[in-house]
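Undergrad: sequence first, predicted model second:
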Amino acid sequence: MTGRDAPCRDPRPEADGARRCGGLGPALGVAAAERHAVTGIGIMGKEIRMRLARALSSSARDRSQSGALRSYGPVSAAVVTAAALGSVAIDPSDPWYRSLRKPPWQPPPAAFGFVWTPLYISIAAAGGRTLQRAPAGERAPWGSALAVNLALNAAFGWSFFKARTPYAGLAVTAATALSSWDLVRRSARIDRGAAAALVPYALWCTFATALNADIARRNR
């Protein structure tokens, strides 16, 4: 058996992994990153669903002023959870990310924090208002739609930065944009003010989809 035919027995992730196993080192690294990303997304989705389930049950029991607090509180907690879990995976200083070719119209990294802070506040406010004013039959479907949206929102960093796949990031941002516009549509049937508060979020997700599509195209 020649050296080229010998089986690979060294799984260590050193920098020369690209030369071992016929170049399988990087592929194994990407596969591991994707597994970690999927696991992270699953944990995020479960946590967000638990937060919103609490809001739905509380709102159903009491629609008074204390009921409003029970709606806004858990929804805000779910939004904060999604923001925190998603931000953990995002690292603009990552050498891999810095090596990507990006369009000249991409905002500087610092701009994203300034944009997302008011957007998350608007999601929490619109979500609490909608759940508080929704008829009994509308609460569960709307809460489920919000849970899906927040899980997708939090999943972007894991699918793009952790898995290091621009096309996976594009798929997540596109799904988040569609989900955001669906939330606007659902909210408009319950409270137009809440729907209007969600429009900037949906617009930003649409912009993010266009940005990720351009990055994916430039780095094929």
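TA: Great, that's in hand.
Undergrad: every contact and neighbour count from this point should use C-alpha atoms.
TA: Will do.
Undergrad: start to end distance for stretch 102-117?
TA: 24 Å (C-alpha to C-alpha, to the nearest Å).
Undergrad: now do the buried residues in that stretch.
TA: Going by neighbour count (16 or more other C-alpha atoms under 10 Å), the buried part of stretch 102-117 is Lys102.
Undergrad: so what touches it?
TA: The contact list for stretch 102-117, computed with C-alpha atoms under 8 Å, 6 or more residues apart in numbering, reads Pro92, Leu211, Asp214, Ile215, Arg218.
Undergrad: what subset of those residues is buried?
TA: Buried among the contacts of stretch 102-117 (16+ other C-alpha under 10 Å): Leu211, Asp214, Ile215.
Undergrad: can I get those residues in CSV with distance to Thr117 and secondary structure?
TA: Below are those laid out as CSV (distance: C-alpha to C-alpha, whole Å; DSSP: H, G, I helix; E, B strand; the rest coil):
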residue, distance to Thr117, secondary structure
Leu211, 19, helix
Asp214, 24, helix
Ile215, 24, helix
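Undergrad: I'd like to know which of the contacts of stretch 102-117 is nearest to Arg139.
TA: Proximity of the contacts of stretch 102-117 to Arg139 (C-alpha to C-alpha) peaks at Leu211, which lies at 33.3 Å.
Undergrad: leaving out chain neighbours, which residue sits closest to the closest one?
TA: Leaving out its chain neighbours, the residue that sits closest to Leu211 by C-alpha to C-alpha, 6 or more residues apart in numbering is Gln106, at 6.9 Å.
Undergrad: how near is that neighbour to Pro92?
TA: In terms of C-alpha to C-alpha, Gln106 sits 13 Å off from Pro92.
Undergrad: and for Ser122?
TA: According to C-alpha to C-alpha, Ser122 and Pro92 sit 25 Å apart.
Undergrad: gap between the residue nearest to Leu211 and Phe160?
TA: The gap separating Gln106 from Phe160 is 16 Å, by C-alpha to C-alpha.
Undergrad: against that first model, consider the following:
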Amino acid sequence: MTPAQVTAAPLVPGHAKSWVVLAIYLLATAAASITGSFASNPDTSSWYQALNQPPFQPPSWAFGVVWPILYLLMAYAGWRADTAAPQANKSGLRLRYSAQLLLNAAWTIAFFALQSIIGGLIVILALLVSIIIWMLAARQYDRLAAWLFAPYVAWVTFATLLNGSYVLLN
């Protein structure tokens, strides 16, 4: 598909089926978020508190502010790209979206629940790659959808640096 053929999704769903697709993206993204929240509680985890933390570690409340915004942007971006993609390309786009969601939840499980900072680093590197892959695929159908993932890729890049710092410091 050439750049001139890129179409844009509407800003909001226009019909019932489109609302259902948006709801599915919101629910799937919320499921990843909830899975992650069950796997971690850094404020009360004695293991996490005992780790040597990098000097640029944000306060724990920052994660509670940033992640809900990122999850909403992710779901909206997923819906936009899905809406703009031709029917024949939807399954591949959905598979890529699902892969990054699974890795998103898997990082929290690896890092916090399994208390593996090296395992977390491996997962977050795969997550970062999967986010970029989804962005490149989505860009073919809706550029705004791809750009809506930019804060997510920035935050995960920062989180990758944090995770790498934990590996080096511990």
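TA: Sure thing, it's come through. For clarity, every value in this text was computed on a predicted model and none was experimentally measured.
Undergrad: where does the TM-score land?
TA: Superposed pair, TM-score by TM-score structural alignment, normalised by the length of the second structure: 0.89. Supporting alignment: 157 aligned residues with a C-alpha RMSD of 1.2 Å.
Undergrad: give the buried residues for the longest helix along the first structure.
TA: For the first structure, the longest helix by residue count, based on DSSP state H, is helix 24-61. Within helix 24-61 of the first structure, the residues that count as buried by 16+ other C-alpha under 10 Å are 25-26, 30, 33-34, 36-38, 40-41, 44-45, 47-49, 51-56, 58-60.
Undergrad: for stretch 85-99 of the first structure, same thing?
TA: So stretch 85-99 of the first structure, judged by 16+ other C-alpha under 10 Å, has buried residues Leu85, Gly86, Ala89, Ile90, Tyr97.
Undergrad: check stretch 130-139 of the first structure too.
TA: Thr130, Leu131, Gln132, Arg133, Ala134, Glu138, Arg139.
Undergrad: correct me, but the fourth one touches Gly193?
TA: Right, the one you point to is Arg133 of the first structure. No. Counting by C-alpha atoms under 8 Å, Arg133 of the first structure does not reach Gly193; the two are 11.3 Å apart.
Undergrad: mean deviation, stretch 195-210 of the first structure versus the second structure?
TA: Following the fit onto the second structure, the mean deviation recorded for stretch 195-210 of the first structure is 0.8 Å by mean C-alpha distance after the TM-score superposition for the first structure.
Undergrad: equivalent range in the second structure for that stretch?
TA: The alignment of stretch 195-210 of the first structure onto the second structure (TM-score structural alignment) covers residues 146-161.
Undergrad: for that stretch, which positions count as buried?
TA: For stretch 146-161 of the second structure, a neighbour-count test (16+ other C-alpha under 10 Å) marks 146-150, 152-153, 155-157, 159-161 as buried.
Undergrad: which of those fall within helices?
TA: Ala146, Trp147, Leu148, Ala150, Tyr152, Val153, Trp155, Val156, Thr157, Ala159, Thr160, Leu161.
Undergrad: for Leu22 of the second structure, state which of the residues you listed is nearest.
TA: Using C-alpha to C-alpha, Leu148 comes nearest to Leu22 of the second structure of these, at 15.0 Å.
Undergrad: which helix or strand contains Gly120 of the second structure?
TA: Applying DSSP states H and E as the criterion places Gly120 of the second structure in helix 117-139.
Undergrad: how far does that helix sit from the chain's center?
TA: A distance of 9 Å separates the centroid of the chain from that of helix 117-139 of the second structure, by C-alpha atoms, centre = their mean, to the nearest Å.
Undergrad: average offset between that helix and the first structure?
TA: So helix 117-139 of the second structure averages 0.9 Å relative to the first structure (mean C-alpha distance after the TM-score superposition for the first structure).
Undergrad: re earlier: by how many degrees do the longest helix of the first structure and helix 166-188 diverge?
TA: If you take axes from the mean of the first three to the mean of the last three C-alpha atoms, to 10 degrees, helix 24-61 of the first structure sits at 10 degrees to helix 166-188.
Undergrad: need the next SSE after helix 24-61 of the first structure, C-terminal direction.
TA: Per DSSP H and E, the first helix or strand lying C-terminal to helix 24-61 of the first structure is helix 65-89.
Undergrad: and that next one, which stretch of the second structure?
TA: Going by TM-score structural alignment: helix 65-89 of the first structure matches residues 15-39.
Undergrad: for the matching stretch, buried residues please.
TA: 18, 21-22, 25-26, 28-30, 32-33, 35-36, 39.
Undergrad: and that stretch, how far from the chain's centre?
TA: Using C-alpha atoms, centre = their mean, the offset of stretch 15-39 of the second structure from its chain centre is 12 Å.
Undergrad: go on, stretch 66-74 of the second structure?
TA: From the chain centre to the centre of stretch 66-74 of the second structure is a distance of 8 Å (C-alpha atoms, centre = their mean).
Undergrad: just give me the mean distance for that stretch relative to the first structure.
TA: Per aligned residue, stretch 66-74 of the second structure averages 0.5 Å (mean C-alpha distance after the TM-score superposition for the first structure).
Undergrad: which bit of the first structure covers that stretch?
TA: Against the first structure, stretch 66-74 of the second structure falls on residues 115-123 (TM-score structural alignment).
Undergrad: kindly report the same for stretch 118-127 of the second structure.
TA: Counting by TM-score structural alignment, stretch 118-127 of the second structure falls onto residues 167-176 of the first structure.
Undergrad: can you give me the end-to-end span of stretch 79-88 of the second structure?
TA: 16 Å.
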